[in-house]
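Visitor: Quick one, fold the following:
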Amino acid sequence: MNDSRFTLEDNVLKGKVVPYPPFEFNSLGELILASLKNNPKLVGQIDGKTGEEYTFDQMRDRSVRCALWMKAHGLLPGDVVVVCDNQHLDVAMPCYAALYVGAIFNPLYVGMSKRDFCHMMKTTAPKMAFVNEELATTFAAAAEEINLDLKIIVFGRVSGFFEFERIINEQENEKVQNYECTPVKSSGDTAVILCTSGTSGLPKGVALSHIVLMKVQNRPALTVLQADRALIVTPQAWVTGTFTMLFTVCANATRLIPPPFDENTACALIEKLKIHSAFLPVNVMNRLVKSDAVKKYDLSSLKNVTSSGAILSVAAREAFIKAVPSATITVGYGMTEVGGVIIRQSPGSKFGSSGHVLEDSQLKVVDPATGKVQGANKEGELWLKSCTMMNGYYNNPEATAKAIDEEGWMHSGDLGYYDEDGEIFVVDRLKDLIKYRGYHISPADIEDVLLPHPGVKEVAVVGLPHPLDDEHPVAFVVRAESSATDQKVTEQQLIDLVATEMGDFSQLRGGVKFVDCLPRTESYKTLRRYLRDLATSVAAS
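Guide: Sure, this is the predicted structure:
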């Protein structure tokens, strides 16, 4: 391997070590407030649905007013503030405000269940929650259930709750103009708690510090998250959504707040605003190429598309390039626990790879059965290390100890390998592998065969329990719209397709189940545990 970007030492891929410059600020809140003050006339946010805008001055004014109210109502450095709503112009304000007062903000997905809300609030013990009108009573009930003293502030108006617009209007103009951030004790203090996706169980809270966030902002792995007026199709509670909200301010860029995703709305927005860059999860890319929307709208302005969070197959990549030929696709791989993306493609990267390990990051491949570190082209669990690692899972030392070993390696739970050129290939989640007569089968391999079929819009493969064979692969399929194909695909056609393209072990012995939609997290990841439960109930019946 002859590449100046990384070295290979004892089967460990090591990105180039590049020192960070001294940081001017000790907290991310200080950096954000300074940026807002220094560029008051810059348009900082645009609502993609309504066209309404906030300048940096408006964002500073509204976030500072929120911070003054927080402090007046007893919020202290280190306290936690929950923020839970769909994206709109004011959702970021309590997040910035919490950072100003040295507190921690914790964005939650609006689609969480009451059980999940209770679990996360037991873990983080928030003092305040900023929520939408629909969730106010749910949060109140959850807080009562776990005996939590919680101030609930509503974006809108619900009787009996604080109203966001009213609390910010209560503040004195002089205090707003002279406001300064509360210093944090250390730049290593936690600034934000981000939830894991919860695809395999209850979510955990990933604690990221001020210094980690400032390092990520200073040397972004995904520049699209700081790009001007980029289309970022993720909820704010996901790591890319939160990073975009924070880092566009630091980069003096305008953040586009898109409406909830659907194929036609997204394509219409690209055409209308001549969008140049976009972050699209793999599932969203697949949905776009399977729809008629890419043909209805002019997408030629779209030059750069970035994706992460799932495996982008060669077939899916080629289908997207065919549908949107103006766009260059860059794939990244990482985890919230290591500060986001630490592996990224570069020009000339091989199709199917996630690229090379980035600066100040390391990777090794470990055999899950023996613990032996693997060499090139040998599969195993990906272990990761970076200078932007989490402080740990918030208030969960047991889970932290299971995830990060004594040498500081994050055990990703992902199966993969690197080749002779140091390019890294992610194969699947270890927990998602299907066991058939002692052999391990990758669901992603079967999905890659099924997804290109014109009659298939979405697909997920899981293991169906079997008394003799361990598990049989079963495919849950969402059919393509009738306008996209002449006739509905049948179960036998898909079974025959896999039989033709794949070996005997990977056959769909569990059959094909057609569904209206796949269960997904708000970050567009498939909730395979729900599908496994469904497959188990089918086997039992």
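Visitor: from here on, contacts and neighbour counts on C-alpha atoms
Guide: Fine.
Visitor: Quick check: Val83 is in a strand.
Guide: Yes - secondary structure assignment (DSSP: H, G, I helix; E, B strand; the rest coil) places Val83 inside a strand.
Visitor: just checking, it touches Val131?
Guide: Yes - with the criterion set as CA atoms under 8 Å, Val83 and Val131 qualify as a contacting pair; they are 6.0 Å apart.
Visitor: show me the contacts for Arg528.
Guide: Arg528 makes contacts with 199-200, 432, 460, 462, 519, as judged by CA atoms under 8 Å, 6 or more residues apart in numbering.
Visitor: so how many other residues sit close to Pro368?
Guide: Using other CA atoms under 10 Å, Pro368 has 15 other residues around it.
Visitor: just to revisit the earlier point, just the buried subset of the contacts of Arg528, written out for ChimeraX, thanks.
Guide: The ChimeraX selection below is limited to those of these classed as buried (16 or more other CA atoms under 10 Å):
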select :199,432,460,462,519
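Visitor: mind putting the contacts of Arg528 in a markdown table, secondary structure and distance to Val18 included?
Guide: As requested, those are exported to a markdown table (DSSP: H, G, I helix; E, B strand; the rest coil; distance: CA to CA, whole Å):
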| residue | secondary structure | distance to Val18 |
| --- | --- | --- |
| Thr199 | coil | 35 |
| Ser200 | coil | 36 |
| Asp432 | helix | 36 |
| Ala460 | strand | 40 |
| Val462 | strand | 42 |
| Pro519 | coil | 42 |
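Visitor: For the stretch 301-450 of the chain, which segments count as helices?
Guide: Taking DSSP state H, counting those that start in this stretch as the criterion, the stretch 301-450 of the chain carries its helices at 314-323, 397-403, 443-450.
Visitor: how about JSON lines for the ones you listed, with distance to Val456 and mean neighbour count added?
Guide: Below are those laid out as JSON lines (distance: least, CA to CA, whole Å; neighbours: other CA atoms under 10 Å):
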{"stretch": "helix 314-323", "distance to Val456": "12", "mean neighbour count": "16"}
{"stretch": "helix 397-403", "distance to Val456": "36", "mean neighbour count": "14"}
{"stretch": "helix 443-450", "distance to Val456": "7", "mean neighbour count": "20"}
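Visitor: Those helices into CSV, with extra columns for distance to Gly102?
Guide: Below are the helices of the stretch 301-450 of the chain laid out as CSV (distance: least, CA to CA, whole Å):
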stretch, distance to Gly102
helix 314-323, 43
helix 397-403, 23
helix 443-450, 43
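Visitor: Quick one: closest of those helices to Ile146.
Guide: helix 397-403 (21.0 Å; CA to CA).
Visitor: Output the contacting helices and strands for that closest one.
Guide: Applying 3 or more CA pairs under 8 Å, 6 or more residues apart in numbering; DSSP states H and E, one finds that helix 397-403 contacts strand 392-393, strand 410-418.
Visitor: One more sequence to fold, the one below, so I can look at both together:
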Amino acid sequence: MSFTSPFPDVVIPNVSVFEFLFGNIDAAAQSLPALTDSTTGESVTYGALLAGIECIAGALASRGCAVGDVVGLHSPNTPAFATVFHGVLRAGGVATTINTLYTESDIAGQLRDSDAKFLFTCAALLPKAEAAADQAAIPRERIFVLDEVEGFSTLQDLLDERQASPEVQFDPSRQLAVLPYSSGTTGKSKGVMLTHRNLVANMCQISGPIGIGPEDKILAVLPFFHIYGMTVLLNSALHQRASLVTMQKFDLEQFLQTISSFRCTYAFIAPPVAIALAKHPLVDKFDLTSLHSVFSGAAPLNRELGEAVARRLGCSVRQGYGMSEMSPVSHLIPFDRGDIPLNAVGVTVANMRCKLVDASTAVEIEQPINGTSAPGELWCAGPNVMVGYLNNQSATAETIDAEGYLHTGDIATVDADGIVTVVDRLKELIKYKGYQVPPAELEAVLLTHPGIADAAVIGVADGNGEEVPKAFVVEQPGADLEKAEILAFVAERVSPHKKVRAVEIIGQIPKSAAGKILRRELRAIDSL
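Guide: This next block holds a predicted model:
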């Protein structure tokens, strides 16, 4: 039997993301600051943001962008990101947001797979982006730079055209809004098809329990290109008419200085930032008293670590759980539930139903009347679940069953009060600093080394409790491998967040009779 949310179902309007966020904006709200650049201090009001969105939609439409056309967005967090992102959606386009750490090959692969017609980037990322766009057959005149670069159309050029936004019509429950890329439970990165209704649903589901209000100043350091930053920071904050203070990348001193200088009230982080907040001596040098809440996501937050952050900063600490495939939030600890321990991911959000299934027997595990259930794979269904993976019916069928349940690949328990705790990972994905690292991708790179006969990669905990990729390699006969050489070999061929962080040379990779890597045995070797 499935279990549901302690919250009553919420009404989810059948409207576009643009209409949901800005359709009822009043004159008073338009004068409020929407986004502020922490580096320059420059702010964009809601009125200016709305005007910019309409201009970008018009400029894209005038260049042939039609409903359903995909537009790449490759940029760190800036106010301009919000203008372009929502301009694309306003035009009926589909935004495929691209990791700023991606290599040229990674970018080109996403642009080709998504069939992107346009690309927005920034000066610092232009060399890789331009080369990738060329590989994806995106012409130079369809590459736009958010800042200033000679020879390219800029964001300001598009705004100055003052093109009228187009009249577009589509079914929000069917029309894609965004196409982030995720490795799902395993394997190659895939386009996650999220509709306007998916995104609107998740904003409705979390708006109450997450506790953002119009008086909040929210520190936005988690990247908007990631679904967590896109929904929980950018869109949810705009929906509540809060103010976002953007940072382009994480630097601890700048992070602390931004909170202090801008009097930020709410910070969304990933667990590696929590480690610094709990332990680093720099924290004591800044006035962080404006901060009332810290919310952690993208990877599991250790209970003791979260409690240490709460004690040190004198604020509430909460965490949540989700996947790109769920837009992304399915579970969270509500802002007013201090009774839920931080080793849990909280309760199911409204309008969702979940079940636990024994991974070996496929038998459903009942929610207990008292105490806590046995562990099982967490399955989730609801209006925020993706419509599928782009051009990949087999992966979609493996992930979403005939009843609409998304199989998360995570092992969890549920107690009598509906509190869910993730206890293990069935899937093979490694989550490094919130980024997904598929072991298979690193194994493929390792096997191109002439001195490596076989290889396997697992996630292991480093000294800070962060999950990092560790490679186990078997040498070719006569080879004399150095660990540092292997680390460098991989680092030259992958994005920075995918680098192998540790290496162990062993005699044989343990495998099943069918040839599947036995990662549990590798973990046993690692623990020796």
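Visitor: hmm, back to that, name the nearest of the contacts of Arg528 of the first structure relative to Val12 of the first structure.
Guide: Using CA to CA, Asp432 is the member of these that lies nearest Val12 of the first structure, at 25.3 Å.
Visitor: okay but that closest one is in contact with Pro443, surely?
Guide: Yes - the pair Asp432 of the first structure and Pro443 passes the contact test of CA under 8 Å, sitting 7.1 Å apart.
Visitor: what residues are shared contacts of the two?
Guide: Taking CA under 8 Å, 6+ apart as the criterion, Asp432 of the first structure and Pro443 both touch Val462.
Visitor: contacting residues for the one residue sitting closest to the centre of the first structure?
Guide: When the first structure is reduced to its mean C-alpha position, the nearest residue by CA atoms, centre = their mean turns out to be Trp238, at 4.0 Å. Trp238 of the first structure is in contact with 194-195, 523, counting by CA under 8 Å, 6+ apart.
Visitor: How many residues are close by the counterpart of Glu403 of the second structure in the first structure?
Guide: Superposed on the first structure with TM-score structural alignment, Glu403 of the second structure falls opposite Glu407. Taking other CA under 10 Å as the neighbour definition, Glu407 of the first structure ends up with a count of 7.
Visitor: Now do Asp57 of the first structure against Gln177 of the first structure, distance only.
Guide: Asp57 of the first structure sits 11 Å away from Gln177 of the first structure when distances are taken as CA to CA, to the nearest Å.
Visitor: So for the two, which residue has more residues nearby?
Guide: When Asp57 of the first structure is set against Gln177 and neighbours are counted by other CA under 10 Å, the residue ahead is Asp57, at 19 against 12.
Visitor: Name the helix or strand for the counterpart of the more buried one in the second structure, please.
Guide: Residue-level alignment of Asp57 of the first structure against the second structure, with TM-score structural alignment as criterion, gives Gly47. Taking DSSP states H and E as the definition, one finds Gly47 of the second structure inside helix 46-62.
Visitor: Now tell me what touches that helix from outside.
Guide: With contact meaning CA under 8 Å, 6+ apart, helix 46-62 of the second structure is reached by 22, 29-34, 82-84, 86-91, 158-159, 161-166.
Visitor: Mind checking which of those are in helices?
Guide: Secondary structure assignment by DSSP state H places 22, 29-30, 82-84, 86-90, 158-159, 161 of the contacts of helix 46-62 of the second structure in helices.
Visitor: where along the stretch 101-250 of the first structure do the strands fall?
Guide: Counting by DSSP state E, counting those that start in this stretch, the segments of the stretch 101-250 of the first structure that form strands are 104-107, 128-132, 151-155, 162-163, 190-195, 205-209, 231-232.
Visitor: most neighbours per residue, which of those strands?
Guide: For those, average neighbour numbers computed from mean count of other CA atoms under 10 Å are highest in strand 104-107, which has a mean of 28.
Visitor: Tell me the helices and strands packed up against it.
Guide: On the basis of 3+ CA pairs under 8 Å, 6+ apart, strand 104-107 of the first structure makes packing contacts with strand 80-84, helix 92-100, strand 190-195.
Visitor: Could you find the closest non-adjacent residue to Pro33 of the second structure?
Guide: Of all residues not flanking Pro33 of the second structure in the chain, Thr45 sits nearest, at 4.1 Å (CA to CA, 6 or more residues apart in numbering).
Visitor: Looking at the second structure, name the residue matched to Ala34 of the first structure.
Guide: The pairwise alignment with the second structure assigns Ala34 of the first structure to Gly23, based on TM-score structural alignment.
Visitor: list the contacts for its match?
Guide: When contacts are counted by CA under 8 Å, 6+ apart, Gly23 of the second structure is found next to no other residue.
Visitor: Buried subset of the contacts of helix 46-62 of the second structure as a ChimeraX selection?
Guide: This is how ChimeraX selects the buried members of those, with burial counted by 16+ other CA under 10 Å:
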select :22,29,30,32,33,34,82,83,84,86,87,88,89,90,91,158,159,162,163,165,166
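Visitor: Off-centre distance for stretch 302-318 of the first structure?
Guide: In this view, stretch 302-318 of the first structure has its centroid 15 Å away from the chain centroid, taken as CA atoms, centre = their mean, to the nearest Å.
Visitor: so where do the strands sit in the stretch 351-500 of the second structure?
Guide: With DSSP E, counting those that start in this stretch applied, the stretch 351-500 of the second structure shows strands at 353-357, 364-365, 376-381, 388-389, 406-414, 420-425, 430-432, 435-437, 452-461, 467-475, listed in chain order.
Visitor: Looking at these, spot the one closest to Phe18 of the second structure.
Guide: The stretch from the strands of the stretch 351-500 of the second structure with the least distance to Phe18 of the second structure (CA to CA) is strand 388-389; that distance is 22.4 Å.
Visitor: Show residues contacting that closest one.
Guide: 190-194, 395-396, 400.
Visitor: Alignment lookup: Asn343 of the second structure to the first structure.
Guide: When the structures are aligned by TM-score structural alignment, the residue of the first structure matched to Asn343 of the second structure is Gly352.
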